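Asker: 3D, please:
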Amino acid sequence: MTTVEGSTEVARIDTKAAAKIASQVEDYDALVHDAREAADDEHSMGILASIRAYPKAVFFSVGISLAIVMEGYDTILLGNLFAQPAFQKKYGDCNDAGKCQVSAAWQSGLQNGQLVGNILGLQLVGFLTERIGYRKTMLYSLLFMAAFIFFPFFAPNLPVLLTGQILQGLPWGIYQSLAVSYAADVCPVSLRPILTTYVNLCWVIGQLLASGVLRATVERTDKWAYKLPYGLQWMWIPPIFAVCYFAPESPWWLVRQNRMDEAETSLRRLAGKSHNSRETAQKTVAMIKHTDEMEKAMHTGGGSYFDCFKGTNLRRTEIACVAWLIQTFCGSPLMGSSSYFLEQAGLPTTQAFNLTIGSFSLGALGTMSSWFIMRWAGRRTMYLYGQIIMFTILIVVGSLGASGGSPWAIGGLLLAFTAVYDASVGPACYSIVAEIGSTRLRSRTVVLARNVYNLGSIVVNIINPKMLNPNDWNLGAKSAFVWAGTGALLLVWTYFRLPEPKGRTYGELDLLFEQKVPARKFASTIVDEFGSASQQQHARAMAQAQGEKTSVDEEEKKSGDVTPPVNTLTYNA
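Answerer: All right, here's what the predicted structure looks like:
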């Protein structure tokens, strides 16, 4: 329920939900005591203290997220190979003047082939991570990636290249979900925004490396102009595989599997000397267990994709999906095909690649600056102001394109757009998507959100080449008007629907959503996820009176006599 104390709204766990938790554990008082201490400890730690407390969690999260470098590398690789003369000559159609172009249809097909693989891979990861865990899923996906790279490397024609894009998309889909979910699971509250948004930095690093490799090979006329960029993907697999092999399993996943001793061991492996005592690990396991039981008590933590669309989970799924969709329709397609876009805007090929390298260098700086901005402003504010600035830039770019403005001015504005994107929407999205779903549905929420992003990208990959290709719509820089229009619509959504998860534990977020707190009140509402001493006593009494013990619940499930879920929490505006 939500009460008003003075001018501040306070959200507390409902007594019935607390009683449900008490019926599922042996010592409810001890669980709440340890969970509260662990939550208070997380809230009290700043960034440096969190790094000292969990240095190995930082190391393993950073190492696993490097898999996203491979995806960022190939994503920018293909879009910009369309502007490389040797690639155009090998796979494109040449006119009488000797000018070669890969058709818009094949450009769309190749880029969408990767997205089809992503979608299939994402559906697999939601199933695999709950069955075999994060670590084994990552190891197997890396082995498959090593085999699938052979397809684009030796592709004699476009159909084989398309096959390679689809197959490589499978493990890329796994990386997209697993890297950010693992980071959200193993790090404390103060490190969550940094380690989840670090995934965006990995994207930028991959894009920057691809741009550098393409710039180095753009003047080559032999097959190594495009084979070398593809072959360099193999170099990432051995170090990432080694990190994953030694990485501890997610303690949240282990608790969901009821493997408490292993969860405790995992936490001690992730912690530094100051936080690797058994007592500290047991308290953190208690916090994880309390959150897990609370989600089950509030019926927000089921185990299937259908549960993502039930009750308050529907709102959480919507936020994750649209937050990621904003990345696609805010104008970012102009960055993904920046070399090709700038070439069509009038810049020489070499200078187009130079500006692309500059844009992704700014993107890396933008992502690192977002760590400081997010700590001060939060995710919601970053999204709002980032979208406003990007909308303004797109209007100016489109106006320059319509009036025949300087290609260098357009290139400069594209640099500014990249810097703003990678200081706001780009990195903040990963933090929002990783935090917003319930812990029991996190991997599935991320999968659904990323697949909405991929479906949006399929639409983008169909229309973007047509807008830029001189043999089709030939809009050039005027295509910025299209993305300004979609960006304006999504800006309205952000203002009314995107909440602020800054500084919240997962249990606190569960209560805020369950009590239907409006998005604009998330930051100001005080949350008490454990309740008062009298409330705990009442919860114990209710549990005993109702006789809701774990063994009884299991017998009910076996007999099929299960009490329908009851929404015990309400929000009174």
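
Asker: Please make it C-alpha for all contacts and neighbour counts, starting now.
Answerer: OK.

Asker: Val4 and Val10 touch, don't they?
Answerer: Yes: counting by CA atoms under 8 Å, Val4 touches Val10, with 6.0 Å between them.

Asker: Compare these two (neighbour count), which wins?
Answerer: Val10 (17 against 13; other CA atoms under 10 Å).

Asker: ok, Val446 - contacts?
Answerer: Val446 sits next to Ser177, Ser181, Ala320, Val433, Ala434, Gly437 when contact means CA atoms under 8 Å, 6 or more residues apart in numbering.

Asker: Check the contact lists of Val4 and Val10 and give me the overlap.
Answerer: Contacts common to Val4 and Val10, judged by CA under 8 Å, 6+ apart, are absent.

Asker: Can you check the distance spanned by stretch 302-319, start to finish?
Answerer: Terminal residues of stretch 302-319 lie 18 Å apart, using CA to CA, to the nearest Å.

Asker: next one: stretch 132-144 to chain centre, how far?
Answerer: Averaging C-alpha positions (CA atoms, centre = their mean, to the nearest Å) puts stretch 132-144 18 Å from its chain's average.

Asker: List the contacts of it.
Answerer: Contacts with stretch 132-144, where a contact means CA under 8 Å, 6+ apart, come from 125, 128-129, 171, 174-175, 178, 182, 237, 241, 244-245, 247-250, 253.

Asker: Give me the buried positions along that stretch.
Answerer: Neighbour-count burial for stretch 132-144, with 16 or more other CA atoms under 10 Å as criterion, is recorded at Gly133, Tyr134, Arg135, Thr137, Met138, Leu139, Ser141, Leu142.

Asker: Ok, stretch 455-467 next?
Answerer: So stretch 455-467, judged by 16+ other CA under 10 Å, has buried residues Leu455, Gly456, Ser457, Ile458, Val460, Asn461, Ile462, Asn464, Pro465, Lys466, Met467.

Asker: Distance-wise, check the last one relative to Cys330.
Answerer: Met467 sits 16 Å away from Cys330, taking CA to CA as the criterion.

Asker: just to revisit the earlier point, in helices, which of the contacts of Val446 fall?
Answerer: Ser177, Ser181, Ala320, Val433, Ala434 (DSSP state H).

Asker: Need those in JSON lines (columns: distance to Thr494 and neighbour count).
Answerer: Shown next, in JSON lines, are the ones in helices among the contacts of Val446 (distance: CA to CA, whole Å; neighbours: other CA atoms under 10 Å):
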{"residue": "Ser177", "distance to Thr494": "23", "neighbour count": "29"}
{"residue": "Ser181", "distance to Thr494": "23", "neighbour count": "26"}
{"residue": "Ala320", "distance to Thr494": "12", "neighbour count": "27"}
{"residue": "Val433", "distance to Thr494": "14", "neighbour count": "29"}
{"residue": "Ala434", "distance to Thr494": "17", "neighbour count": "27"}
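
Asker: here's the other one to compare against:
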Amino acid sequence: MTTSHLNDKEMIDQKLAIETTTSNTKQTPSRQALIEALQAERPSPWSPNLRKLYMFCVIAFLCSSMNGYDGSIFGSLPALESFRDQFGVEKNGAKIGYISAMYTVGGICSLPFSGPACDFRGRRWGTFIGSLIVVACTFLSALSHGVPQFVAGRFFLGFGVNIVRSTSSIWCAEVCPPAYRGIIMAFYNCTYAVGSLIAAGVTRGSAGYAGNKSWQIPLWCQMICPGIVLISVLFFPESPRWLYSHGREEQALEFLAKYHGEGNPSHPLVQLQLQEYREFISLSGSDKRWWDFRDFYKTKAGRWRFINALITGIWGQCSGNAVVTYYLPAMLLTTGITDSNQVLNVNLGYTVVSTVASYLGASQIERMGRRPTIIWTAVACSICFACITIGSGIFDSTQATPAASAGIAFIFIFGFCYNFGMTPLQALYPVEALSYETRGKGVGLTFSIAHGFTLLNQFCFPIALKNIGWYTYIVFIVWDLFEAAVSYFVSVETKGHTLEELSEIFESPNPVRASLQKTI
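Answerer: Coordinates of the predicted model:
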């Protein structure tokens, strides 16, 4: 037995010991059942079948990199003179905002299709279709000769990425063993930063090429990750929850036994999950009706779930990260940096910091919990924007180099804080907050609404930055504090619960208070 295996078992033992000795803490029935199942027979986190499942999950993680790649590439392309000449744009202003925003418009327009893509033929086929669209649109963008063709490519690229992110994140959450779902799903969105890092590195490397190659090479490389997913995803096992909801209980049991029960269909954890499927998953739920969104608002629990799912989606786009990612060259203008190579170097450095921070945050998400992470990340982002504002303001008045350097430093610190806390939660939290019946449509709807706020940023921020400069940052100081306040009163802690058990949490009179009871 390996040392890592022993450490994992010791960790579970410690959690169980803490839980079972806390006599004053009330337990929900499902939570107590999960504790008893783990006590009776703990599955090895490194069994051969689970290692195979982890490999599938790592490939699915690449779906998140597609979004990160685009975010970083549009933080770099406007710095290339050949790109600006080809499409007649500046580093900021309405035209570059329009081109950038078409990716987001495509994501919003995918809303009617994301839910059916998840629910109709299964999570795997939805991921396949989304990846195929992304690959096709890469050709369209890279071969563009004018703005209309490039804009069309970006529109359908955003359309496909929103579908593939919705389906793949749901698949990952639904196939993971309950004890390891949190950390696995936290790592899912970290590949957003990996995509950003690849894009920043490729764009920096291609900057030395003459002519259109300098901006076409990064666009062609955008096809790598969706291409890998496209040729791999149909070899994945289907979600056991999707199988059960479509009357294929035997196949769902086979999956649970193989991957969660070390081949034993009578394993307590397998039987517990199957029992929860029978209790909480409807065979005729709204997931079978693509037009039915009533479950999001007709009950108190449904409203609580949807609000919590929206929190990380909206906060993730409105905390300031979207504008830093897409308009870093324009932000650097307010600190006196105009040279293209300097901009690309700063963008690459920022992306490296963001990538490291996201993986550090994901590794600690089970220790920190979802709720405290959301609150304190918003506070940290507000402080960082206050410092960026001060540095940019002093530089604008005095042209003092130290002030500019301080502003740039806090852009990096902001990237670290944001990605440490918010990046791991953006795929994890909505999937946990939503019930099975609403998960497909809900995740797609959450991403589309988040894209709507991104669209607002993309149209308004470059114009505001061009007209009022660093004063624009004050908005984010206030908004991030507002995020922290709302999250304090609304955010439900989902750590340590099975996906089905969360139904009991959200149906309680006070979901926030119920969720803060001791978790495993």
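
Asker: Can you give me the TM-score here?
Answerer: The TM-score (TM-score structural alignment, normalised by the length of structure 2) is 0.86; 486 aligned residues with a CA RMSD of 2.8 Å.

Asker: Now render the buried residues of stretch 455-467 of structure 1 as a markdown table, adding distance to Arg269 of structure 1 and secondary structure.
Answerer: Putting the buried residues of stretch 455-467 of structure 1 into a markdown table (distance: CA to CA, whole Å; DSSP: H, G, I helix; E, B strand; the rest coil) gives the following:
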| residue | distance to Arg269 of structure 1 | secondary structure |
| --- | --- | --- |
| Leu455 | 38 | helix |
| Gly456 | 39 | helix |
| Ser457 | 39 | helix |
| Ile458 | 41 | helix |
| Val460 | 43 | helix |
| Asn461 | 43 | helix |
| Ile462 | 47 | helix |
| Asn464 | 47 | helix |
| Pro465 | 48 | helix |
| Lys466 | 52 | helix |
| Met467 | 52 | helix |
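
Asker: In structure 1, which residue is most central in space?
Answerer: Note on structure 1: the residue nearest the mean C-alpha position is Tyr430, at 3.5 Å, using CA atoms, centre = their mean.

Asker: Could you find the counterpart of it in structure 2?
Answerer: Here Tyr430 of structure 1 is matched to Ala427 in structure 2, going by TM-score structural alignment.

Asker: Give me the residues contacting whichever strand or helix holds its match.
Answerer: Applying DSSP states H and E as the criterion places Ala427 of structure 2 in helix 425-433. Identification of contacts with helix 425-433 of structure 2 by CA under 8 Å, 6+ apart yields 169-170, 173, 182, 185-186, 188-189, 305-306, 308-310, 312-313, 316, 370, 439, 443, 446, 494, 499, 502.

Asker: swap the cut-off to 7 Å and go again
Answerer: Helix 425-433 of structure 2 has contacts (CA atoms under 7 Å, 6 or more residues apart in numbering) with 169-170, 173, 185-186, 188-189, 305, 308-310, 312-313, 316, 439, 443, 494, 499.

Asker: do the same with stretch 345-356 of structure 2
Answerer: With CA under 7 Å, 6+ apart as the contact definition, stretch 345-356 of structure 2 has outside contacts at Ala193, Val194, Ser196, Leu197, Ala200, Gly201, Phe412, Gly415, Phe416, Asn419.

Asker: Which member of those is positioned nearest Val147 of structure 2?
Answerer: Closest approach between those and Val147 of structure 2, by CA to CA: Ala200, at 22.6 Å.

Asker: got the residue ranges for the helices in the stretch 301-450 of structure 2?
Answerer: Using DSSP state H, counting those that start in this stretch, the helices of the stretch 301-450 of structure 2 run over residues 321-326, 328-333, 340-368, 370-398, 401-421, 425-433, 436-468.

Asker: Nearest to Tyr103 of structure 2 among these would be which one?
Answerer: When those are compared by CA to CA, helix 436-468 sits nearest Tyr103 of structure 2, at 8.9 Å.

Asker: ok, now how distant is the residue located most distally from the centre of structure 2 from Thr454 of structure 2?
Answerer: Here structure 2 reaches farthest from its C-alpha mean at Thr398, the gap being 39.8 Å by CA atoms, centre = their mean. Thr398 of structure 2 is 33 Å from Thr454 of structure 2, where distance means CA to CA.

Asker: what does Ser245 of structure 2 give?
Answerer: Distance from Ser245 of structure 2 to Thr454 of structure 2, counting by CA to CA: 34 Å.

Asker: ok, average deviation of stretch 66-74 of structure 2 from structure 1?
Answerer: Taken over the aligned residues, the distance from stretch 66-74 of structure 2 to structure 1 averages 1.8 Å (mean CA distance after the TM-score superposition for structure 1).

Asker: That stretch maps to which residues in structure 1?
Answerer: Alignment of stretch 66-74 of structure 2 against structure 1: residues 70-78, by TM-score structural alignment.

Asker: List the buried residues for that stretch?
Answerer: Met70, Glu71, Gly72, Tyr73, Asp74, Thr75, Ile76, Leu77, Leu78.

Asker: cool, and stretch 327-340 of structure 2?
Answerer: Across stretch 327-340 of structure 2, burial judged by 16+ other CA under 10 Å covers Tyr327, Leu328, Pro329, Ala330, Met331, Leu332, Leu333, Thr334, Thr335, Gly336, Ile337, Ser340.

Asker: Now which residue in structure 1 aligns to the second one?
Answerer: Meaning Leu328 of structure 2. So, by TM-score structural alignment, Leu328 of structure 2 is matched to Ser338.

Asker: cool, the last one as well?
Answerer: Matched across to structure 1, Ser340 of structure 2 falls on Thr349, judged by TM-score structural alignment.

Asker: Its match contacts Glu343, correct?
Answerer: Yes: with contact defined as CA atoms under 7 Å, Thr349 of structure 1 reaches Glu343; the gap is 5.8 Å.

Asker: which element is the nearest residue to Tyr226 of structure 1 once chain neighbours are set aside on?
Answerer: Leaving aside its sequence neighbours, Tyr226 of structure 1 sits nearest to Phe87 (CA to CA, 6 or more residues apart in numbering; 6.2 Å). Assigning secondary structure by DSSP H and E places Phe87 of structure 1 in helix 85-91.
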